[in-house]
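> The sequence isn't on hand, but the structure is:
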């Protein structure tokens, strides 16, 4: 099981990135909250990993903070939540906000996340409330958690649309949401994606 990696960032195309470590390039996927904290291409980076092994695939998922990885793992234990949907959830909300919604039973706000309907939101609250209460209660009240810094990106709007599609939105919906964001060409793709997903969660 691969749990952590330190190497050189070689590529980043949301939601995928490649880190070179020991002469090997590791391809992985990450939520937008992690993409916002990535350094420039060619810089060193350290990430917490979840290694998902299935009969037909072996995938790596990367997270800036260990707590995000732990929440991702808890999400995978919820019925009907796969890796792609768990990634979309952590892209649409900061970990702190997600934990707070679960602990407060705010299924209405959770239902606004991409790919999450009312029934799934209620299931998230029901299955995660006790687990989060014992493991992440301090996270819900910690106001000191740093926000992810933005990074530059080429053709940010186009990259954001591709990332939204990869996270489960249909192409017309992804395009529409990005086109509604003011000053989108001056924002990094990671921030555009987060604004689009945040709008869905209102």
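Nice, I can see it. As the structure is a prediction and not an experimental result, all values here were calculated from the model. Numbers count the residues shown, from 1 in each chain.
> all contacts plus neighbour counts: C-alpha atoms, from now on.
Fine.
> From the centre of the protein, give me the residue that's furthest out.
residue 23 (26.9 Å; C-alpha atoms, centre = their mean).
> State the distance from that one to residue 7.
According to C-alpha to C-alpha, to the nearest Å, residue 23 stands 9 Å off from residue 7.
> just residue 140 next, same as before
For residue 140, the distance to residue 7 under the criterion C-alpha to C-alpha works out to 31 Å.
> where along the chain do the helices fall?
With DSSP state H applied, the chain shows helices at 32-35, 66-76, 83-92, 95-103, 107-110, 118-135, 137-141, 156-166, 171-179, 189-200, listed in chain order.
> wait, what's in contact with the residue nearest to residue 99 when sequence neighbours are not counted?
Nearest residue to residue 99 in three dimensions, chain neighbours excluded: residue 140, at 5.8 Å (C-alpha to C-alpha, 6 or more residues apart in numbering). Taking C-alpha atoms under 8 Å, 6 or more residues apart in numbering, we find residue 140 in contact with 96, 97, 99, 100.
> of all the residues you listed, which comes closest to residue 174?
Comparing the contacts of residue 140 against residue 174 with C-alpha to C-alpha places residue 97 closest, at 23.1 Å.
> Can you name the residues that contact that closest one?
residue 140.
> before we move on, what about residue 75?
Residues in contact with residue 75, defined by C-alpha under 8 Å, 6+ apart, are 81, 82, 86, 124.
> Please apply the same query to residue 105.
By C-alpha under 8 Å, 6+ apart, the contact set of residue 105 is 125, 129.
> And it, how far from residue 61?
Noted for residue 105: a distance of 27 Å to residue 61, by C-alpha to C-alpha.
> so how far is residue 42 from the residue farthest from the centre of the chain?
Residue 23 sits 14 Å away from residue 42 when distances are taken as C-alpha to C-alpha.
> cool, residue 97 as well?
The gap separating residue 97 from residue 42 is 32 Å, by C-alpha to C-alpha.
> now residue 119
Distance, residue 119 to residue 42, using C-alpha to C-alpha: 43 Å.
> Compare the two and say which is more crowded by neighbours.
When residue 119 and residue 42 are compared on other C-alpha atoms under 10 Å, the one with more neighbours turns out to be residue 42, at 13 against 10.
> quick revisit: in JSON lines, list the helices of the chain along with distance to residue 16.
Shown next, in JSON lines, are the helices of the chain (distance: least, C-alpha to C-alpha, whole Å):
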{"stretch": "helix 32-35", "distance to residue 16": "9"}
{"stretch": "helix 66-76", "distance to residue 16": "16"}
{"stretch": "helix 83-92", "distance to residue 16": "11"}
{"stretch": "helix 95-103", "distance to residue 16": "20"}
{"stretch": "helix 107-110", "distance to residue 16": "24"}
{"stretch": "helix 118-135", "distance to residue 16": "26"}
{"stretch": "helix 137-141", "distance to residue 16": "27"}
{"stretch": "helix 156-166", "distance to residue 16": "9"}
{"stretch": "helix 171-179", "distance to residue 16": "18"}
{"stretch": "helix 189-200", "distance to residue 16": "12"}
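> then this one, side by side with the first:
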């Protein structure tokens, strides 16, 4: 199985991208959350991957963080949820929001995603209850609590989730919550 891919981004056609790895172009499907955080064409990129093998195709899915890949794999295990629906869910909400919706059994957050109705949302909540906890995983060598605290503070100050996530990813790995908020605000001021 292909677990990670690193190369040069040569094409962006949402939700598809192409990464050149030593002369071989790999087509990947990515959620919009990953697509927004990719570098410009010609930039170096490294993605976690999931390879799906079907009768008619081998499809490679790419994710910026290990958390996104874990969420994707959890979602496609739910009966009636395919890869496209899982990508739509990850494109429509952050892992943190998805985790909160599952922990709080809040279907109202899920039904806002195109293609997710009340029955599908209820099935997701039922099947993932107690199984979907990303708090034990780290991203970018930061403790999730530090990252999520900074993210929550920025969103409480009125910045969008996308802007806040992008700012948090730019922060050093060993930063404290207060220093992280201060540096993120300085980024927004530029």
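Okay, I see it. Not measured: the values here are computed from a predicted model.
> Run a quick neighbour tally on residue 36 of structure 2.
Other residues within reach of residue 36 of structure 2 by the criterion other C-alpha under 10 Å amount to 12.
> which residues does the residue nearest the centre of structure 2 contact?
Residue closest to the mean C-alpha point of structure 2, counted by C-alpha atoms, centre = their mean, is residue 68 at 3.9 Å. For residue 68 of structure 2, the residues meeting the contact criterion (C-alpha under 8 Å, 6+ apart) are 90, 95.
> Residue 72 of structure 1 too?
86, 87, 90.
> neighbours around the counterpart of residue 39 of structure 1 in structure 2, how many?
Applying TM-score structural alignment, one finds that residue 39 of structure 1 aligns to residue 39 in structure 2. When counting by other C-alpha under 10 Å, one arrives at 12 neighbours for residue 39 of structure 2.
> and the gap between residue 39 of structure 2 and residue 180 of structure 2?
Summarising the geometry, the distance separating residue 39 of structure 2 from residue 180 of structure 2, computed by C-alpha to C-alpha, is 22 Å.
> again with residue 105 of structure 2
Relative to residue 180 of structure 2, residue 105 of structure 2 is positioned 31 Å away (C-alpha to C-alpha).
> same thing with residue 2 of structure 2?
When C-alpha to C-alpha is applied, the distance between residue 2 of structure 2 and residue 180 of structure 2 equals 34 Å.
> Looking at the two now, which is surrounded by more residues?
Taking neighbours as other C-alpha under 10 Å, residue 2 of structure 2 and residue 180 compare with residue 180 leading, 25 against 9.
> Show me what the strand or helix carrying that one is packed against.
Taking DSSP states H and E as the definition, one finds residue 180 of structure 2 inside helix 177-189. Packed against helix 177-189 of structure 2 by the contact rule (3 or more C-alpha pairs under 8 Å, 6 or more residues apart in numbering; DSSP states H and E) you find helix 144-156, helix 161-169.
> Does residue 62 of structure 2 touch residue 27 like I think?
No. The pair residue 62 of structure 2 and residue 27 fails to qualify as a contact (C-alpha atoms under 8 Å) at a distance of 9.3 Å.
> who's more crowded, these two?
Under the criterion of other C-alpha under 10 Å, the comparison of residue 62 of structure 2 against residue 27 puts residue 62 first, with 27 against 18.
> what's the closest non-adjacent residue to the more buried one?
Nearest-residue entry for residue 62 of structure 2: residue 49, 4.5 Å, with adjacent residues in sequence omitted and distances by C-alpha to C-alpha, 6+ apart.
> Check residue 106 of structure 1 too.
residue 125 (7.8 Å).
> I'd like the distance from that neighbour to residue 75 of structure 1, if you could.
With C-alpha to C-alpha as the criterion, residue 125 of structure 1 and residue 75 of structure 1 are 11 Å apart.
> Next: residue 3 of structure 1.
Residue 3 of structure 1 sits at a distance of 17 Å from residue 75 of structure 1 (criterion: C-alpha to C-alpha).
> do residue 200 of structure 1 as well
Shown here: residue 200 of structure 1 relative to residue 75 of structure 1, a distance of 20 Å by C-alpha to C-alpha.
> now swap in residue 67 of structure 1 and tell me
Taking C-alpha to C-alpha as the measure, residue 67 of structure 1 and residue 75 of structure 1 are separated by 12 Å.
> Mutual contacts of these two, please.
With contacts taken as C-alpha under 8 Å, 6+ apart, residue 67 of structure 1 and residue 75 have no neighbour in common.
> returning to that earlier point: identify, from the contacts of residue 72 of structure 1, the entry nearest to residue 193 of structure 1.
For the contacts of residue 72 of structure 1, the minimum distance to residue 193 of structure 1 (C-alpha to C-alpha) is 11.8 Å, reached by residue 90.
> Quick check: closest non-adjacent residue to that closest one.
residue 31 (5.8 Å).
> try residue 27 of structure 2
Closest residue to residue 27 of structure 2 in three dimensions, ignoring its sequence neighbours and counting by C-alpha to C-alpha, 6+ apart: residue 18, at 4.4 Å.
> Count the neighbours of that neighbour for me.
19.
> So what does it match up with in structure 1?
Checking TM-score structural alignment: residue 18 of structure 2 goes with residue 18.
> list the contacts for that match?
For residue 18 of structure 1, the set of contacting residues under the criterion of C-alpha under 8 Å, 6+ apart consists of 9, 10, 11, 12, 25, 26, 27, 28.
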